[in-house]
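# just a sequence and a predicted model for now, questions to come.
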Amino acid sequence: MKKTRAASIFSLSLLVTALNASAQNEPKGNRKDNRDSLWSISLEDVTVTSNGLNSKIKNLSSTVNIVNSKQIKDLGIQSVGDAIRLIPGANYQDEDGRGLKPGIGLRGLDPSRNGYVVVLVDGKIPLGQSYGQLGAYYMLPIASIERIEVIKGASPVLYGAGSIGGVINLITKKGYGKPNVEGSVEAGSYGYLNASASAFGDNGKFNYYINYNRRQGDGFRSTRSAFGTNDVTFRIGTKLDNKDEFTFSGNVYTEDAETPGGLSEQQYKDNYKQSVNPFDQFYANRYSASAVYKKSIDSLNTISLSVFANYFKRNWWYDTNRDKKSILGDLRDIFTGGTVLEYNRNNKLFNLKNSLIVGVKYLGDQTNSIKVLGADPLQHVGKTTYSVTIPTNVFEGYIQDEIHFSDKFSFTPGLRYTAINYGQNNYMTAQKLSTKTDVLIYSFGFLYKPIERFRVYSTVSKGYNPPVLYAALDPGTVANGNNLGAETSTNYEVGIRTTPVNWMDISMSGYVLDFDHKLIEESGRFTNAGKALHQGLELELNVFPLKGLRVYVTGALQKATFNEGPNKGNLLPYAPKQLFTAGMQYERSIGIGTMGVNIYNTFTGRQYNDALNTEQPSPDGSNGAIPSYNLLNLAVNYKWSHWGVSATVNNMLNEKYFTHRYDFWGGKFPGAPTTVNIGLNYRLHP
C-alpha cells in the first residue's frame, strides 16, 4: 500500500513539473484566449459558498468540481443525477430510469440511495435525514438549481459523517435584478413532460425566488412505469440593514409513481421494457422549511444561524412475493430537524492572514415505520404486521482555520467531534433497542502556488461513516451483541489546478481512502467487511481550440477493493474501475440569435453487485456482473431575445444496458433506451 501511495504521488509530481515548465516557458506571443463570455466556465471566478468557505475554488486545498447553470441548460439536463455524470469519479445509479430516486457514489463508494454521500442545500441544509439515512427518495428539481458543487478531500471535517468520498452541495437559485418571470416546457418520448415556471427579483433590500416544476410521463417500461411529480420551491431574503440578513426557504413536493421493479435474466432478454409488477405504487409527500440569519459583527467577524425542518411521508405498496395474491404496504413518516450555529473570522494571527470557521450542529429525526399486509392487491388496506419508531439524535462541533504563511503557501487544519444516539421502539413486540457512538476526526490541507497559473494541493483526513439506522439497530446485531460499528478511514489526496495556456484548464487529483473497517450492502443486507482500499486518479480538462468551441473530458481511473478476508483483492460492490465523460460544445451567432450544439458520451465501467465478484448471472437476475455501458447524448439549442428552443437526444445509439441488480425488487433494473425531448423557454427580461 505504501508503494502504491508513493507511486501515485510521484506520478502527480512529474505532471506538476511538466505543467509548471509549460506555463513558464510558453512565449507570451503564442498565447491566445478562445473563450469568450459565452464559454468561460473557468474555475478562476467561481466561489464555493458552503459552510462558510466563501473562497474561490482555485485557492482551496481540496478537490472541487462544479456543474454550473450554463452547462445544465446547454446539455438539456433533466435531473441532478444526469448532471452528476459530469463530475470526475461520480457513479450515478438511476434506480428506475426516470431520475426520481437517484443514487450517487463518489470515489468508489456505493451509490445505492445516496447512502454514502452527504447532499446539502446551500451548504447547510441536509436534503435527507440525519445520519440515520443520509439521502433517499427525493432530489431537488434541476430547474431550481443554480449550480452543483462537489467537494472532496477534507470534506469530513466541514460536513461530517458520510462525506468520506465527498459532499454534494446544491446551490439554489436566488432572486436578482428587477422583477422577472421565466417559463419552460419540454415534451418527448414516452409521454414525457417537464414544465417549470419561475418568478424572481431583487430591489436591494428584498429578494425572492419561486419555482413550480411538474414532471410526468409514461416511462419507457411498457407497463407500470407512469409517474407524476409536483415541486414548489421558494426563497425569500431581506437585508434588514447593512449588517443583518435573513432568508426563509421552503419546499412542497408530491409524487405518485408506478414502480416497475426488476427483471429476471429471461424477462430482460425477452423484453427489457416490460414490468412484471402490476400492483406496485409509490406515493410521497414532502414539506420542508429553513431559516438563515447572518450578522456581520464587523468587517472581520460574521455569525450565522440556520434552522431547518422537513416532514417526508412515503407509502410504498408492492407485491412482495410477486404472486399477485397479496400486497405489502411499507409506510413511513419521517420528521427531520436541526440547527447550525457558525462563526467566521478573517484577520491576522501572529501576523499571518487566517480564515477561521467554528460551528456547532444538532440534527435529529424520527422515523415511524409501519408494514401492512393486504389480501387484495387492488386495495391499499390490510393488517398491521410491523410498527416501529426510530429516533436519531446527532450533536457535533467543528473548527477549521486556513492560515496563510505567505501569498504562495497556506495550511488548513480542522477538527470535528460527532456523537450519535440511535433508538428503536417496536410496538408489536414491546422491544426497545438503543446504541450510540462518537468520534473525533481531523483534516490537514496544504496549498502551494509557485505562480499564478499553477496550484498544487494536498489533504490528509480521518473519515467516519456510521451505519444507517436500520442496519445499526437490526435485531440480529444489537440484540445479539453484534454491533455493526461505524466505518472509519484515513484519506490522502494530492492534486493540481492549472491554466498552462490561455486556451486550456486542467484539474487533476490522486487519492487513497484507506478503510480500517468497511460495511457493505449486498441485496439489502449489511455486513462487516474489514479493511478496504480505494485508490484513484481524477481528471477535469477543458480545451478551447477555437473561439466558441470547447472540448472537455472528465473522468476517473479508480480501484476500490477488499483488503483482507476471503474476498481480498475483489472489487467492492458498485465500484467500476473507469468513469469517463468526453464531449464537444460549439456555439456561434446565427441570424438574430445564438446556436449551441453539444455532443458528449459517458462511459461507466464493469461493476459487480456482490463481494465475490460473481460473473455468471443467476436466473432470477439478482446476482452477476453488470457490464460496462456507453451513453451518447446530443443537445441543440437556439436562443434569441426572450426566447429559446432546444432538442435533446439521450442514448443516441440505443444501447441496451442495466444499472444494478436487487433480489428483493426482482432482479435487473434496465436503463432507458433512446429518448428525444423538444423544449421551449421564455424570459420576460433577458
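Perfect, I can see it now.

# use CA for all of it now, contacts and neighbours both
OK.

# so how far is Val276 from Gly261?
8 Å (C-alpha to C-alpha, to the nearest Å).

# meant to ask about Asn480, not that
For Asn480 relative to Val276 (C-alpha to C-alpha), the value is 38 Å.

# so those two - more neighbours on which side?
Neighbour tally, Asn480 and Val276, criterion other C-alpha atoms under 10 Å: the higher count belongs to Val276, 17 against 9.

# surely the more buried one touches Ser264?
No. Using C-alpha atoms under 8 Å, Val276 makes no contact with Ser264, being 9.7 Å away.

# which residues sit against the helix or strand where Asn211 lies?
Assigned by DSSP states H and E, Asn211 belongs to strand 206-217. Strand 206-217 has contacts (C-alpha atoms under 8 Å, 6 or more residues apart in numbering) with 141, 143-144, 173-176, 190-202, 226-239.

# what subset of those is buried?
The neighbour-count test (16 or more other C-alpha atoms under 10 Å) marks 141, 143-144, 173-176, 190, 192-202, 226-238 as buried among the contacts of strand 206-217.

# below is an additional structure, to be compared with the one above:
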Amino acid sequence: MTPRARASGLATALAALLSTPAAAAAPPGGAAPAGAPETAAPDASVALGEEVVVIGQRVGPLDSADVVTSVDILGGEVIQGQSTAEPLELLRRVPAVYVESFNQGIINADVGLRGFNTQGDVAHTKLLIDGIPSSHHVGLPDMKAVFPLEIERMEVVKGTNDPRYGLNNVAGNIHVITRKAGSERIARLVAGSFWTVEPQVLVATEHDALSQTYFAGYRGSDNYRDHARTDRVAGSAKWFYEPSRGLRVGLILRGMLLDADAPGYLSAADARARPTASPAHAATDGGRQTTLHASVHLDHELTQGLSWQLKGYGQAFLRDRWVKFDPDLDQQLRAENDRQYGAISVLTYRARDPRALGLTVAWGVDYQLQDNRTQRIPTIDRQRQGAAFRDEDFALHAAGSYVQASASPIKPIKLVAALRADRLAGAGGFLEQPEGEAARRVDHDLNDYGFIWQPKASVMVTPVKGQRLYANYGRTFQIGTGKGAYAVQGAPLDPSINDGWEIGYRSSVFPWITSHVAYWEQRASGEVRDKGDGSGDAENVGETMRRGFDVELTLRPFGFLSVWGAFSRAISEQVEPGPALAANKGKELDHVPSFSAKGGVDVRPVQELLVSLFCYAQGDYYLNKENLTEENGSRKVGDYVVINASAAYDVTEALSVGVEVNNLLDRSYDTSIWYKDFGAAGAQHNPGNARSAYVTGTLSF
C-alpha cells in the first residue's frame, strides 16, 4: 500500500462524509450514548440489570446506561475477583452473551450476541477499551491487553439502535472501562491448577490536578491440555490532568506480550477418551502476539450545558501463528501486522432550562484508518519453506458521523431519534495465482458501498417510578472483512443492511427485586461471511433473520442473600440464501446456541465472608449452514452446563483471601466444536477444563 493510496483513500472518505448534509440536516438522534464514557458510573459495581441512578445535573456525553435498549453493566467487584485464561471469558456472566473458547494459543476466544455466531467469520460486535475500538481488522474483539484487576466495569449494549459506532457495530457493542483515577495501591496473586500463576499490581495516585495510574500483570499457565503453555504479560500507564472543573486531558499507554503453544483439536472420540491430549501433528503449533496502544483524551465543558470530548489513538496488533490442522497438511505461518489510527469527537448539549423538556443533542464524528499486512507462509516446525502463498497489503478508511437528540414532551415519556452515516474507502494489493499462471500481485479498490444511512428511534414510558416500558428500532451494517471487502470479484458484495427492533420492560419497583424482559428481531439484507476455505475471501449467504427473547431477574430477599438468573433464546434462519445456496433456505445459521442461561447465588453470612455459586449453560447448535455433516447427520452438538463456586474472606481491611473452584461437578464438555471441510474433514473438538481450583490473595498497601 503506497502513501499516495492511503492519502487518497483518507481524502475520499473525509471529503465525502463532510460534504453530505446529513450532519447538519438529518433528524437529530440519540437513543445511545454520545461518545465513550470517561468517568465511572455513580456505582461502579452495578448489578446486572440494575438501573443507574444519577443524582444532580449530568455533564459530558451520555453513557451506555442511557441507551433505550437492553444494557447490562458488569461491575468491577464481580470482575476483579475472577481468574480467566482469556479476558473475553469474563463476559460469560453477562445475560444473552455466549463465549466460545478455542484454546489455540493466541487464538483463544470469541463472543456471540443476538444470534450471531462465535466463529470469527462474521464481524458483529464492536469492542472498545476506554472508548477506543479494540478489534482486529477482521472484527475479532481483543481484550488480551487488560487483566481483571485493572477493569472498573464492562458495559454491554445489545441491538441495533446505538448510533455511536458504525463499523462492526452490527448486533451491539462491548465497552471495557479501566481504572484511571483515585488513590489506591493493590497487589493480587492468583495461583492454582495447571501450574497457574497470575500476579497483578495496580498503583493509582492523585495529587492536586494530576492523577496517575499504573498497572502490571502476568499470567503463566500450562493449562488443562498438553502443549498448551501460555505466558502473557501486560502493562499500562495513564496520566490525567484536570486544571479546572471543566477541562480534563489524559494520556493512556498500554502494551501486551503473549507467547502461547497450541494443543490443536481432537476428534469426538479422543475428546472424551483423552481430553488432555494434543495430536502429534500440532507439536510445534502456537504463536506470539504483541499489542501496542497509545491514546490521548480530552474532555472540555465549553459552556454550561455544552461539552466536547475528543480522543485520538494509534495501536498495533502484531501476530505470528503457526498451525497444522492435519498430519497430511503442511504447517503454515499466519503473520498479521494490523495497525490502526483514528480519532473520535463528540459534542453534547444538555438543555438546563426546564421548559426545554430535557432536551439533549449530540453530534459525533469518528474516523479510523486500518493499515494491514497479512501473509501465509509454508513452514516445517516453524521454519519457513518458501515464499508466501497468500500475501495481502491493504488499507481501509472508515469515516462516520451521527446526530442524536432526546426529549420528554410529557413527563412519563422519553423520545429519542438518531441518524448515522458511514463512508468507506481504501485500496490494497493481493497476491493472486490464476489457474495455469504464475502468481502476481493485483491491486483492488475497496467496494464502493456509497453512503450507508442508519436511522434509529426509540421511546420509553415510565408510568410509575421503577417501571419502564421501551421500544426501539435501528439499522446497522456489515461488510466483508479483509480481502472480502475489496472488488476482487466480478460482482462486488453489497453491504449487508441489518434492520432490528426490540420491545422490553424493566422493573425495579421494590429494592429487593429487579427484572427485565425483552423480545427482539434482526433481519439482514445479505449477510457477508468469510468463506473459511483459506482464501480470505467472503461470500453472501443471502437474507437472514434472527429473533429471540431475554429474561433477567435479581432477588435480594435479605441483606445477606442475592439470587440472580438470566435466560436467552435465539433463533437464526437463512430466509433467502439465493439460487446458489437454495437448499439452505429455512435452515439455521451455524454455531448459534439455541439458548444461553446463567445464574448465581451470593451469600454473606458475616460481613467479612462472601460465598458464591455461579452456573453457566448453553444450548446446542449446528456445525455448518447446511445443518448436516457426515459425522453427526442433522444432529446439533455443543450443549453443556458448568457450575463454579468461590469464597472470599476479608482478613483485615488491607488483606483478603479467596478460593475458586471451576467446573465444580467435573463435567466433560467441549468449549469449542467446528467442522473442518478441508483435508481430513470432520468435527474438531476442544475439551473444556476438568475441575480446577485457585487461591487468591489481595493486599492493599
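That came through fine. Since the structure is predicted, the reported quantities are computational estimates derived from the model, not experimental observations.

# gap between the residue nearest to Ser295 of the second structure when sequence neighbours are not counted and Ser345 of the second structure?
Once flanking residues are discounted, Ser295 of the second structure sits nearest to Tyr313: 4.1 Å by C-alpha to C-alpha, 6 or more residues apart in numbering. Per C-alpha to C-alpha, Tyr313 of the second structure is found 12 Å from Ser345 of the second structure.

# ok, the corresponding residue of the second structure for Leu653 of the first structure - how many residues close by?
Matched across to the second structure, Leu653 of the first structure falls on Leu665, judged by TM-score structural alignment. Applying other C-alpha under 10 Å, we find 13 residues neighbouring Leu665 of the second structure.

# and Leu665 of the second structure, what does it touch?
With C-alpha under 8 Å, 6+ apart, Leu665 of the second structure has these contacts: Val642, Ile643, Arg691.

# looking at the first structure, name the residue matched to the first one.
Structural alignment (TM-score structural alignment) places Val642 of the second structure against Leu631 in the first structure.

# next one: the last one
Under the alignment (TM-score structural alignment), Arg691 of the second structure maps onto Thr674 of the first structure.

# for Tyr398 of the first structure, see how far away its match is.
Counting by C-alpha to C-alpha, the gap from Thr674 of the first structure to Tyr398 of the first structure is 47 Å.

# higher neighbour count, the two?
Neighbours were counted for Thr674 of the first structure and for Tyr398 using other C-alpha under 10 Å; Tyr398 has more, 22 against 18.

# look up the closest residue to the more buried one, ignoring the ones flanking it.
In space, Tyr398 of the first structure is closest to Arg416, 4.1 Å off (C-alpha to C-alpha, 6+ apart).

# what about the one you found, neighbour count?
By other C-alpha under 10 Å, the burial measure for Arg416 of the first structure, its neighbour count, is 24.

# and Leu609 of the second structure, by the same measure?
By the criterion of other C-alpha under 10 Å, Leu609 of the second structure has 16 neighbours.

# and if you look at Leu292 of the second structure?
17.

# and it? What does it align with in the first structure?
Here Leu292 of the second structure is matched to Tyr287 in the first structure, going by TM-score structural alignment.

# wait, isn't Lys462 of the first structure in contact with Asn491?
Yes. Between Lys462 of the first structure and Asn491 there is a contact under C-alpha under 8 Å: 6.1 Å.

# which SS state does Ala583 of the second structure fall under?
helix (DSSP: H, G, I helix; E, B strand; the rest coil).

# where do the strands of the stretch 201-350 of the first structure begin and end?
Assigned by DSSP state E, counting those that start in this stretch, the strands in the stretch 201-350 of the first structure fall at 206-217, 227-239, 244-258, 281-296, 301-318, 327-349.
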